[in-house]
Structures are given as C-alpha cells and as structure tokens.
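Chemist: fold the stuff below for me.
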Amino acid sequence: MRKWFIVFCVVTIPVASFLIYLHPLWSLWLIILLPSWLVGIYDLTQTKHTIKKNYPLFGRLRYVMEELRPKIYQYFVESDTDGTPINRINRSVVYQRAKRVLRTKPFGTQVNVYEPGYEWINHSMYPLSEHEVPLENLRVEIGSKHCSKKYNASILNISAMSYGSLSGNAVEALNKGASLGGFAQNTGEGSISDFHLKHEGHIIWQIGTGYFGARDHDGNFSEEKYIENATRESVKMIEIKLSQGAKPGHGGILPAKKNTPEIARIRGVKPFVAVISPPGHTEFHNSDGLIDFIQKLRDLSGGKPIGIKLCFGKLHEFEELCIRMKERDNYPDYIVIDGGEGGTGAAPLEFSDSLGTPMTEGLVLACDTLKKYGLRDQIKVLVSGKIITGFHMVRAISLGADACYSARAMMLALGCIQALICNTNKCPAGIATQDKSLSWGLDVENKGVRINNFHQETINSVREILGSAGVDHPNKLKRSDIFRRISPTKVKNLGEIYPFDIK
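Modeler: Just a heads-up that it's a prediction; the model follows:
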C-alpha cells in the first residue's frame, strides 16, 4: 500500500500543478489534496504505528474503527484467535500497558460475575503495601543440583516464537524489550538468529525435533553445532521441545513463502521449501534416552539449565518418566507445560481444536505427579497458554507454576491486530511475515520499549494483587486462594476442584 501512496503523490502533484496553471480555480483541489499528502507523508515517517507506516493515509481507517469499537461492542464478548470466547478487556489491558496509558477503567466490573467460569482471588483485611512485596520475590532461580550455572529468571518471560514465524524486526524488538527489562526471550524451535543477539537480551534456546541450529546436513543432532550456540553468553537456558500445545504430536510448520535464504541458513535447511519438523525426536525414544539427552546437553553447554517443554499427554508416560528420573536421580532443571489452547501461526485444524490437555489440567497433573515422586523441589515448572494479565499469572502460580511464558500478549504489545493471516506471509502489522515491505514498518526501538512496558506493568500488577491478598511472595499462594463460580449459585476454590489425588 505504501507504494500506491507514493504513486498517488507522483501522479496527483504534477496533475494538480498543471490544472492550476490552466485556471486558478483548480487550486481549490489543494484543499483536498494537500492535507492528504501531508498526512500520508507524516504516516510514512512516524515510528509508533506499523499499520500507518505500512499503509499511509489509508491505515488510519483502522484506528477510526478502533475508536468506535469500544462504544459499540462494550458489553459483547468477542472471539480470540483460536475461536475461544474471551472478553475484549484482556486485549485492551495489553495495549494500555504497552503504551503506558491509563491503568484504570471506568464504570466498574464489565464481566458477568454470576456466569459459570468466572474466577477471582479474595483480598485480605490486612493488605500489604507495595514495598512489602519485594521485586526480587518476583524472580525464580532455575537450576537443579546437577546444574552449575543457575539462572535467576523473571516470573514472566517471552514464550517460544521462532524467527521465520516472526519477522526479523519483530524478533529484534522482543529481544530489545527483554534486554531493557531483564527477562528472557524463548527463541522457538527456529534456532538463534542475529536478531536474537543484537541487543544482548537473555535467551532461552529451544531445540525441537528438527534440531535447527544444532544439526548436520542430514538433519541429525550435531554436538559441534550445539556447542557453538549453547555456549553463547546470551543463552541462559536450553529447552528441549517435546510437544507444543497448539499442535501436540505434530512437527512445526514453516511455509515455503517464509523460508528465506537467511532463515534456511540459520536452520540448516534448503530455502523456499516448506519445512515440516518430524513429530518426534530421533536422539531418544524413551524415558532413559530423554534423561541421557538432557545430561548430554547440560554437559556440552557447560552446566546451563536444561528443560523440557510439552503439552501434557498420557499420564502413564509422564509417570514413567518421573519414576526413571527418581530411580536415576537425574532430571531436567525445569519443565514447561504448554496448554492445548496455545496459539500458533500454522497448525492443522483438528490439532488446534481437539488435541492436547488444556493448560490448567496439564499444570495440575504435572505438578502433582512430580510431587508424588519427590521431584518437585528440584524441578521448576513454567507454564504457557493464554497468559495475558497479572491475574492469569497469579492463578497459574497458585496451581503450582513457578513462572510463566506469554506469546499472545507479547505479540499484541508489538502491535498485532489479530488479522488472522499469520500463515499467509501477509501480516499487515509486520510481525508474522518475511515480506520486508511489511516488516519495514515495525520500528524496533519503539516496539522494544513497548514490550518492556508491558512486562513491567504486568509484573507490577502481580505485585499489587499479592499485596491485596496479604501475600508477600508468589510461592505462598495456594490453590484454595482462587475461586471459580460453578453455577449461578455455587462456588468452589481451585483446591476443591483440583485436589492432590494422584495415586
């Protein structure tokens, strides 16, 4: 659209000049054309709004509709990117925090507190002040007794999103935000790019079934390639991806349009072909093989924390893994539970909608099973799956998580407008695309600051919620602290709904 605005200017300016030359009355057209030229030129040069920069003049229509929408749909429920009904307020929370505008809202609660599913945490009669909930309490040390280079992580970090799925500018902006705020960015399985390293933000390097960044020409795991990336100073933790909530049991998908020569070089594949990772790992096929691979990666990295990421599947398989970890006294430093409701840029319909345990149930099963076998104290648990607000984090931590990942909220903070064309390479916000004419509009400096703003404001929200509940540390939260309406006249706390009953 940018080129069409330039064509518009190139054509209309000489035509208008010629018409004015013919007759002075034609100068009246300048009343229409001149403001259009000036507004379009301003849009091209500003850095705050990607849509305006990519679509000068015409992109403003989107913001007109944005202003109208709250007034028209204020009491309606919209649909999230995967079709799950959510309240639109969650999106506005991200925008407001990223832009550091008003933190309050008018006219009180705008959700139906008597609708089944509504959740809340009760406050204390003796709340704590902000200073009584130290910021250092909102960080967690990750690393078991087998780990020599433990990592002090924020309780909120950027979830796995690969360079390839996201544009270089988007990845770089996320990394800048992580650098500014002292939290971590997960690379996704697409390996480590220059964009992940430019601002020296902390990196969690994810290794999937394709072993991108740690593979030889035949696609097998390469110790040499692995050491090259694992020993980078920016890499603080390494994560083995077993499965992903949005498409569990299915390999990652990179459409051919997005597989540029640069991405192909980073991943060690051929360019301009669809890259579909295998569903499972070739380096191991059972619990003992996984434990051996974890220790191998830990040793080769120089003792950095090694984790595994999975969408919770069959309970007996996870129990078998826990039994072998207990017997061998060896285990990952952390486990990430990804909910079946997690998002992705591309996945088969049935996998997105009908496979994988939802986050809440998966988190409860994982924590309770680890506790049953006496492993919970050594293994930290992270969680991902529509974590957007401070309350979402408090709820996840009360269920057993030590820290959270967020992808959806971070994308919204980047300027995602949920156009729902992530898999087409035509993202108008310049985020989920490799089209440089679109990613050009995403200003790294501005969006990096917005990512940091969102993180900081959300952490502050968690801090305020804890204080209101009279709790000075997240690890003091219990399942019984969160309440859920079961019916219009019945309420249960999460401790009653999810009791420790693993036998």
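
Chemist: only C-alpha atoms from now on, for both contacts and neighbour counts.
Modeler: Will do.

Chemist: gap between Tyr21 and Pro14?
Modeler: Distance of Tyr21 to Pro14, given as Cα to Cα, to the nearest Å: 10 Å.

Chemist: quick check: buried residues in the longest helix belonging to the chain?
Modeler: The helix that spans the most residues within the chain, counting by DSSP state H, is helix 444-468. Going by neighbour count (16 or more other Cα atoms under 10 Å), the buried part of helix 444-468 is 444, 446-468.

Chemist: this one as well, want them side by side:
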Amino acid sequence: MNNILEFLSSISWWQWVIFAILVIAIKDVFFNKTHTIKHNFPVVGHFRYILESIGPELRQYIVANNREELPFNRIERGWIYASAKNENNYEGFGTDQDIFQNNYIFVKNAMMPYKLPENHINKEDPYFLPCAKVMGLHHKRKKPFRPASIINVSAMSFGSLSAKAISSLNEGVKKAYAYHNTGEGGLSPYHKHGGDIIFQIGTGYFGVRDENGKFSVDHLVKLVEENPCIRAIEVKLSQGAKPGKGGVLPGSKITKEIAEIRKVPLGKDVVSPPYHTAFEGNQGLIDFIEEIANKTGLPVGVKAAIGKLEGWENIAKLMKEQDKGPDFITVDGGEGGTGAAPPSFADHVSVPWVYAFRNIYKIFKRNDLADKIVFIGSGKLGFPSKAAMAFAMGVDCINVAREAMLSVGCIQAKSCHTNTCPTGVATQSKWLQAGINVKDKSERVNYYFKNFRKELLEVTHSSGYEHPCQFTMDDVDINLSDQDFTKTLAASYAYNKIKVPFEGVSSLQNCEYLGGNYNKQASKKSFDKEDVRY
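Modeler: Sure thing, here's the model as predicted:
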C-alpha cells in the first residue's frame, strides 16, 4: 500500500494530464458509439460540442450587432431594461436603423403638436391612458369593463412562468392599473396580488374542468364569484406560438400545487387537445360565449392566431344577424411567443400580426361590427412606435408577453422550454426562482408600463392627438420597397379604421366600468418629474 502511495505521489501533474487525455482518447475511439466526430478526432472533437453549447451566448453578447438578434435585438431589450429600471432610455447621435428597409414605419408628426389644456385631468397621473372603448357595453353585459391601461400583460400561465414571475407581474400591473391575462393554466394564488384579471379558457379547461376533464360552467361561475379581480373571460382558439396544435403537460412536472390549480390528476400526463370539446362550429362558439356571459355577467372574448379567413367571415355574419358573440377579439401574431413549439409551427403556421390584424379588422368593419368590438393586438407590439402603428390600424389595447418577461429580468436565453431559465422567470426550479425579488421586479414592471405609456403619449401628442385611439391609417407610412414607394397604411392595406368615439381622456377617468382600481388608487399617489424618466 505504501509503495502504491509513493508511486502515485511521484507522478507529476503533467503526467496526470497525459494519462487523462489517453483515457479520453481510448474511450472516444473504442467505446463511443454515438458521435462520429469524437471517434474520428478523439479528445479534440470534444471542443466542437463545447463551442456548440455556448454558441448562442457567444453570438448574443459578442458576435451579433445591436440590430441583428431575434426575436428582440439588443437595442429593443436595452430600451425595455432601461424603462423598467426608470433609467435613461434615450439614444444619441441619430438612429442606427436602416430606415429604407422594407416594412419600415414612419409616424407622421403634426406641424403643431397637441397641447394639454391647463385643467387637464392627468395632473394627478400624467400617464393615465385607459382604453377608449368598454368591453361588453354593446352586448349589455352585467359587468362591463374598461381597461384602465392600453398596455397590459398577455396570456402566460403559471407553470410556464414561475410563481415569483407571476407574482411580480401581477403586483406590477396593480401599480400600473393594467390587467393580467392568466393564460390557460388557471387562476393561481400568484395572480391575486390586486391586479385586474382576464381569465383565459383553453382547450384543456384548466381550473374550470370537472373530474372527467370536461368544461364546467358551474366551476367557472364559482371561480368568478370567489374572485372579483376577474374582470373578463377570454376563450383561446389558438395562439401564435403553435396555432392548431395541442400540448402535453408531463406528469413529472405536475406538482401538488399545479394539480390543485389546474384541477388535474397528480403525477399523470395531461393532454390539451388542439380543439375545443365544449362546443362545435361557429354557432357553437357564439352560444358558448353567450352562456358564459349570461352566467358570469362578464365580457367574453376570443383569442386566435390567424390563417384561413372563411371561418371569420362566417362568424362575423352570424354576429351581425344575431347581435351576439365576443365582446373583444385578441389577434395574435404568427411570429411565435412564449409557448414552446416545434419550429415548423413557430416559423411557418399562421400569418404575422400586421397581416393577421388587417385581415380580421377588414372583415368586421365590412360587417359593421368594428365599433362594437374591443380589438386587442398581441405580437411584439411592446414598443411605442409599433403601438402607434397598431392603434392606427384599429387596435384598442395591446397585450405584451415577452416584453413583460424582459421587464422582470428575462435575458432572452431561449430556454423557456427546458425548465432551466437562468433568470428564474420561465422555470419551476425553486433554486433558479430564488433570485427574483418580487418587490423590486414588480416595480420594474410598473415603470416599464409607465414609461411605455409616457413615450406613446409623446408620440401621440407629436402627431396632434390626445389619445392613440385618434390615430388614422393615413398617419403612418410604411416602406414597400427600396424605391420611392412609401405609402400610408390606408393605401398599403386597403382600408381605413373606424372613428372611435372619444371626448377626451378626462371623460374616461370617471367611467363606472374603469378597471385597475384607478379611482381608488390615483388619489393616494402623487407624481413628479422623478417618477418616470424624462
């Protein structure tokens, strides 16, 4: 034994290194059955896989320039981070954008910007920017709802996002008077920090399903009665990340808490079908919406990514004939979103938001329904210039998902589907979540929303308007080629949005349907120049 120890101690470190290399080489050549590179280039071949594993990080922080990355480039992420931290979000020395590229947008400024009157109601809250329309008013729902913010949190479920991320978002929207869409994963305790809620019903009916997995209107009514924070209900037909595709929640991911919230068995795989089982066809959808609205008293809408238009033409026809149907429509872009999806779906199924919204809005305008519906845009619209374009096209509210995640601390690591999100935002790992300070992150969500509304208001005033709902299709130009073919949105997309009834922001403040607890909270707060970065 002593001889062995003496022999081992006599071996120098470089001899140990050579021995380790020989062991790896022998393993690569004689025992490796899966990697050709490692077999053909023993030891050295390992560096190929190491570099491949850190390739995304190298490109994100070293190789790609400020405007190259997708889905959000460094400039866009930097603006969200600075806005969320209430830091300087300006840029100097002019734009580094290629302003002659196709689909580049130009918002037209007025010769004389809009001037706020001396007695403007926004002296209390200068960034008060509610929706100009009221959900459910046309169909005479018992509890109509006017969102108190035109920018809100899109559908992201507890389960896909962590408990601390959901808590941060909900506390943030409470401070910003916005609403928070639950996603299809049900209403969790982390959604109940005071923010307005839009409860989403997906094909799995999580949170409102019976013991057989079928939709239960009684469960939904009870949920609404017990949670007055729920202000509207959204029926998800499809989403941009994977339209028309169902999903599987593996049993290994279903904790006791998630099982109770979603009303699913503990430890068993749960399948979300690509279609709804609670209704069939367009008439069935309308009847389903009316049943929910009648029994809960809440406005009910639908969310969908857009592809074929025949079904939408038919549902608009039925709505016009019967004066029934959704109170709001959330149009999702086919660019993909927070949901994990096969590349073929995320990259190719359904059309991008700008075409999707154009197609849907034209159908409902043609059927004289555009003034009766609240249109919500969802698809990388979480920036003031893109929001201005969206309002010019006819949206009434904007939902943000990934932008809201960035404000909580997401670094676009693109590992949402692996449960290894390094920032704790999109993972159920308790260790990774531990780094999220809910109080701090909720304030960042609040400031992102406030700075967004502030800048959008400034763009709106620059164009001569008081509220973004006043933008028209002629207020925004879009490049159609690299020659002199820049046209207005109206000329490019062949329609004009309807005129939204609007009598001034001050007329919206005292609306009895206004959400966000605005009237209860605004009087308790004071705003000064330091509250939002100038």
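
Chemist: Asn359 of structure 2 pairs with which position in structure 1?
Modeler: Aligning on TM-score structural alignment places Asn359 of structure 2 opposite Leu365 in structure 1.

Chemist: ugh, wrong one, I meant His276 of structure 2
Modeler: Aligned partner of His276 of structure 2 by TM-score structural alignment: His281.

Chemist: returning to that earlier point: mean deviation of the longest helix of structure 1 from structure 2?
Modeler: Here helix 444-468 of structure 1, set against structure 2 after superposition, deviates by a mean of 0.5 Å using mean Cα distance after the TM-score superposition for structure 1.

Chemist: now whichever helix or strand comes after that helix: which residue numbers in structure 2?
Modeler: Per DSSP states H and E, the first helix or strand lying C-terminal to helix 444-468 of structure 1 is strand 482-487. Aligned by TM-score structural alignment, strand 482-487 of structure 1 falls on residues 476-481 of structure 2.

Chemist: pull out the buried positions in that stretch.
Modeler: Applying 16+ other Cα under 10 Å to stretch 476-481 of structure 2 flags Val476, Asp477, Ile478, Asn479, Leu480 as buried.

Chemist: and the contacts of it?
Modeler: 100-108, 389, 392, 485-489, 492 (Cα atoms under 8 Å, 6 or more residues apart in numbering).

Chemist: from the residues you listed, which land in helices?
Modeler: Per DSSP H, helices hold the following members of these: Met389, Ala392, Leu489, Ser492.

Chemist: for PyMOL, what selects the buried ones among those?
Modeler: Applying 16+ other Cα under 10 Å to these, the buried members can be selected in PyMOL as follows:
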select buried, resi 389+392+489
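
Chemist: nearest residue to the middle of structure 1?
Modeler: The centroid of structure 1 falls nearest to Ala407 when counting by Cα atoms, centre = their mean (1.0 Å).

Chemist: coming back round to it: that's a strand at the match of His276 of structure 2, yeah?
Modeler: No - if the criterion is DSSP: H, G, I helix; E, B strand; the rest coil, then His281 of structure 1 is coil and not within a strand.

Chemist: what does Gly377 of structure 2 align to in structure 1?
Modeler: In structure 1, Gly377 of structure 2 lands on Val383 (TM-score structural alignment).

Chemist: sec struct for that match, please.
Modeler: Following three-state DSSP, the label given to Val383 of structure 1 is strand.

Chemist: burial count for the aligned residue in structure 2 for Val113 of structure 1?
Modeler: Matched to structure 2 by TM-score structural alignment, Val113 of structure 1 sits across from Ile99. For Ile99 of structure 2, the neighbour count with other Cα atoms under 10 Å is 13.
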